[in-house]
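Novice: Attaching a predicted model along with its sequence, questions to come.
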Amino acid sequence: MSLLQAAEHNGPLPRERTFYESLKNVLRGDIPLRPVVAVIAVLTGTMMTSWHTRLFSMALMDLRGVWGLGGDEASILSTVANALQLMVAPAIPMAVVIFGPRKVLLWPGLIFAAVCICIPMVQDQRSLLLLNGIAAVTLGCFVPATLTTIFRSLAPKYWLVAVAFYTARLTVSLHSGVTMADFYVENLGWQFIYWQSAVSSILLVMLVLFSIPEQKFNAEAFKGMDRIGAILMCTALTLVFAGLDQGNRLNWFDSWIIIGLIGGGIFLFGVFLLWQLVVPNPFAHPRVVAHANVIAPMTLGIFYSLVSFGSAYLIPNFLGTVGHLKGIQSGQFLWIIVAAQVVLLPASVWLIRRMEARLVLAFAVACMMVGCFMGTFITHEWVARDFLSIVFCFSLGTSFGFLAVMAISVGNGNPKEIVSVLAYVQIPRVVGPTFASAVLATLLTKREAMHAAWLSHYIDPGREIVREALTGGLSTISSVVSREAYVLAFRDAYTFCFWAGFGALLLILLMKHSPPNPMTPSGYILPATPEHTERSKP
């Protein structure tokens, strides 16, 4: 018998049979859990979400011209691209329990990649709204699934390290996005904002395929799930987010739209809380956040956002408005904060494992308060290098602060109710930064108008400096008044952020000592449970 006949008689070679069988097992999810790769996968999705959201926000002014959008249309597009994340985010931890992390991450990853490939090819405004809305819904799946996957996959002693990478992505995306958005638009093309996200999403899908096994459908959890509560909470938070995002443009409560959005959202959230008290199997009962050490860090997240925006929001806006610099120029010094976050990441983990997280958080807030205090002395002569001392203070604060907040929040929660706690975590995670940016934007607008009116009363044509300015025409003196009004407005904003930091310190004083848990110095080295021991085996 010839070799060819023998091959046909005996079938394919064992190596080929093994390859195809392995491929089928991977596609079916019939694989062992690879904890480290699984955590890398969810952290990839988290970073992709934060970076895509930040790049889209910073490049929106350029995208307006590309798509031919007016100011109102671009603002609505931005709200759609962000608010719809909350339509699913609070329910994702429960979805992970019911369907498993593989399905929750895999299908949204594929859909998001396809949408990011399609968006640069369309110009119709309705199509843009639809596609960006779909992208927002899929993005809302990744961040909430991260903590659930971390706690289910890793042994407790590794939780703090994984959470440290989870918290670092916020600082990295906020401060790097200022320059990266301009770099893409001016050098590579605005399409790369979406293509980069598509590549990241494909990478996420590949990591999930090879690391997270298929989980059996949890029919019992699905049957007992409080669907009405989930719908009420998701809808309420989405409405409040949309109202906050559009508030400054529509002059807040002078607009019935804002009243309807925020008022309707608060009303639905109140109905949600009442529903949780009477339903047999509540989606997220209020008692899970009734503990002072759980509700205080969540409230603190709003104050923390206000203080931390002294670097990510106020510095590039000042240099752009007063210094007339582009984003790629004004954001260069913010890379110092990014570098500090990367370098100090091991130090933050080391410190929280050996010191009470409240002290670490107080130190971080105090550092940012010092930076805000320095910001109250800015003048129109300040250039990027003059913000170096402020950036240094915020580098220390952001490197230690967010991880300390998460360590306190997670460490004080009941492990049996972690799914419900993570539903409430979406409020400070998504609504907090939007509230902070809305408050600061409104504060700058109102204070600039007020200072411009006050300064106009001090223009005395008899003074020599005023006569010299008037030689250039009324437009010259008007531009000087406008510039100084903006400087004073930014001073007021830094003063506001300073006092927000003071409010954060008061909340820290109200917190109690955390019980021993994997996030505390006294409890992070715990004996591995049989479940985690089994999961850790290769």
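Specialist: Perfect, thanks for sending it.
Novice: contacts and neighbour counts: CA atoms only from here.
Specialist: Will do.
Novice: What's the separation between the residue nearest to Thr533 when sequence neighbours are not counted and Met47?
Specialist: Nearest in space to Thr533, with sequence neighbours left out and distances taken as C-alpha to C-alpha, 6 or more residues apart in numbering, is Ala155 at 7.4 Å. Relative to Met47, Ala155 is positioned 22 Å away (C-alpha to C-alpha, to the nearest Å).
Novice: How about Gly100?
Specialist: From Gly100 to Met47 the distance is 21 Å (C-alpha to C-alpha).
Novice: try Leu3
Specialist: For Leu3 relative to Met47 (C-alpha to C-alpha), the value is 53 Å.
Novice: next one: Leu274
Specialist: From Leu274 to Met47 the distance is 35 Å (C-alpha to C-alpha).
Novice: quick one, which of these two is more surrounded?
Specialist: Met47 (23 against 14; other C-alpha atoms under 10 Å).
Novice: Check which residues of the helix or strand hosting that one are buried.
Specialist: Assigned by DSSP states H and E, Met47 belongs to helix 35-58. Buried residues in helix 35-58, counted by 16 or more other C-alpha atoms under 10 Å: 35, 37-58.
Novice: what sits up against stretch 523-536?
Specialist: Contacting residues not belonging to stretch 523-536 are listed as Leu33, Arg34, Pro35, Ser153, Leu154, Ala155, Pro156, Lys157, Arg353, Pro516, Asn517, Pro518 [C-alpha atoms under 8 Å, 6 or more residues apart in numbering].
Novice: And here is the other one:
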Amino acid sequence: MRPLKRQILIITVICAAIMELIDTSIVNVALSYMSGNLGSTLEDTAWVITSYAIANVIIIPMTSFLSAKLGRRNYYIGSIILFTLCSFLCGNASGISELVLIRFLQGLGGGALLSVSAAVVYEQFPKEKLGIASALFGIGVFIGPTIGPTLGGYITENFSWPWIFYINIPLGVAAATSCYFLLPEPAIKPKAGSIDWTGIILLTIGIGSLQTVLERGQTEDWFATGYITVLTLIAILSLTAFVFWELHTPNPVVDLRVLKSKSLSIAAVLTFITGMGMFTSIFLTPVIAQRLLGFTPTETGLLLLPGAIIAVFALIATGKMLQSGVSPVLVIFIGFISFIFFNWSMSQITLETSTSYITYRLIFRALGMALLTVPLSSLAVSSLPAKDMPQGTALNNMMRQLGGSFGISIITTFSTRRTAFHRTDLITNITDGNPLVTQRINNFTSYFQTKGSGLAEAHQKAIKMIDLSVVKQSTLLSYLDSYLLIGLLFALALPLLLLVMKRKTGPVKMVLNDH
């Protein structure tokens, strides 16, 4: 392939991956608008995010098989078309059930835009330049979910929420057209046997049940609800049977045998933790900014923009550092430390925290993610033969998405329980004998009396204001605890780097130094 065509192809598939990943977070800041417009509760509207995530996690590990069975070119272009068509249908949905279903189908199309795109990018570079390939693809992996809230906030505030889906249409048409003329079949075509329907069914049931439990467990009081208990058992049995079946069937839909590669296994675990951090921070920060600090959707999105811009340069610099011989273990370590610092510093904010404070801290998040994305992606495929790279890439990407789903579910449960804890703790200080409370109630009462309320009515409103203050403060404290929890999980994952250092630093470094 000529250099110009090769460059256009790389740009196309990276843009397709960015488009897919933007849709994982662009909806976050628009949920309230969608809820009001579609006449649904915020809880039900959240399934617009959940259904997309479920479809992604189901389809991503199957992309290698589907590419082999249908032909990579046909499968990839078909997925772009499905994703683009569903984007149009999402914007025209008339009810929440319809929108959730279409988002699921959109997620099925989007899965290929992530995994196949990565495989295509890696193919365009010799093995000694995997660091550069990972950096280029890492731009999409990081920038997509990061600029999603920025873009979603601007579109929602200045236009209307359907446009967060409509913007995919011209990009999808352009990507499909470009790939039609430029995308080749892989040089080494993997063999595709008979369709592993058993594996597909077990994976779909297992992941679907698991995601439902994670998303609805806290709302339904976990195992106090019958269907949550049943779905948990179904998830355990289905996924256990799936692993056993895939390891023993001759034509697995997901070739789990590639996990014999120690570098891929270690990278997958670290990528899972990274996914938790990436998606939970994108989830927590907009919620705090909008619901507690009073930021508009546009202001909330702009908080993330400086970090996203810096991350682009950091990703490119990381790829060059790996090429020049810097140990990937050192880069990963610095990335983890940056993200731990981000979570600790965010756990110190108050209701009076300035915009600049949060923006500067989000830069550390961006740097942390940038420093993790490239070496982890390189590590995942560094010891795999060319024929197994698509499967390895797919599994590693699945771990990132699954980590995000687990992380958001854990944080939702944790923050809900911590809110109740902090509320109880704060209420114990609100007594008739507390002079500060008495003064606050009197001030509120006087304020409402000046607005025309009678004494009794003004006093009741004052009590409600105190209660709202308690709710707001306890909610903030629970989110701060959530940041600390994620930082702790990153700290606990640090010892895994010793396994990478002992077993893989040499080979990976040697491969990257051949340039």
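Specialist: All right, it came through fine. Here the structure is a predicted model, which is why all the values come from computation and not from measurement.
Novice: Which PyMOL command selects the buried ones in the contacts of stretch 523-536 of the first structure?
Specialist: Burial among the contacts of stretch 523-536 of the first structure is assessed by 16+ other C-alpha under 10 Å; the matching PyMOL selection reads:
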select buried, resi 33+34+35+153+154+155+156+157+353+517+518
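Novice: With respect to Ser389 of the first structure, which of the contacts of stretch 523-536 of the first structure is nearest?
Specialist: Checking these against Ser389 of the first structure with C-alpha to C-alpha, the nearest one is Arg353 at 28.6 Å.
Novice: Show the contacting residues for the nearest residue to that closest one once chain neighbours are set aside.
Specialist: What sits nearest to Arg353 of the first structure in space, not counting adjacent residues and going by C-alpha to C-alpha, 6+ apart, is Pro521, at 4.5 Å. Pro521 of the first structure sits next to Ile352, Arg353, Arg354, Met355, Glu356 when contact means C-alpha under 8 Å, 6+ apart.
Novice: per the alignment, Pro521 of the first structure corresponds to what in the second structure?
Specialist: Residue pairing (TM-score structural alignment): Pro521 of the first structure is matched to Lys509 of the second structure.
Novice: Check the gap between its match and Gly325 of the second structure for me.
Specialist: 6 Å.
Novice: same deal with Thr450 of the second structure?
Specialist: 71 Å.
Novice: The helix holding Met47 of the first structure - contacts with which helices or strands?
Specialist: helix 142-153, helix 159-183, helix 191-211 (3 or more C-alpha pairs under 8 Å, 6 or more residues apart in numbering; DSSP states H and E).
Novice: I'd like the next helix or strand past it.
Specialist: With DSSP H and E, the next secondary element past helix 35-58 of the first structure is helix 60-67.
Novice: still on that earlier bit, onto which residues of the second structure does the helix holding Met47 of the first structure map?
Specialist: Going by TM-score structural alignment: helix 35-58 of the first structure matches residues 6-29.
Novice: how distant is that stretch from the center of its chain?
Specialist: The chain centre lies 14 Å from the centre of stretch 6-29 of the second structure; the measure is C-alpha atoms, centre = their mean, to the nearest Å.
Novice: repeat for stretch 287-296 of the second structure
Specialist: With C-alpha atoms, centre = their mean, you get 20 Å for stretch 287-296 of the second structure.
Novice: any idea which helix or strand carries the aligned partner of Ile352 of the first structure in the second structure?
Specialist: Mapped onto the second structure by TM-score structural alignment, Ile352 of the first structure lines up with Leu322. Using DSSP H and E, Leu322 of the second structure sits within helix 297-323.
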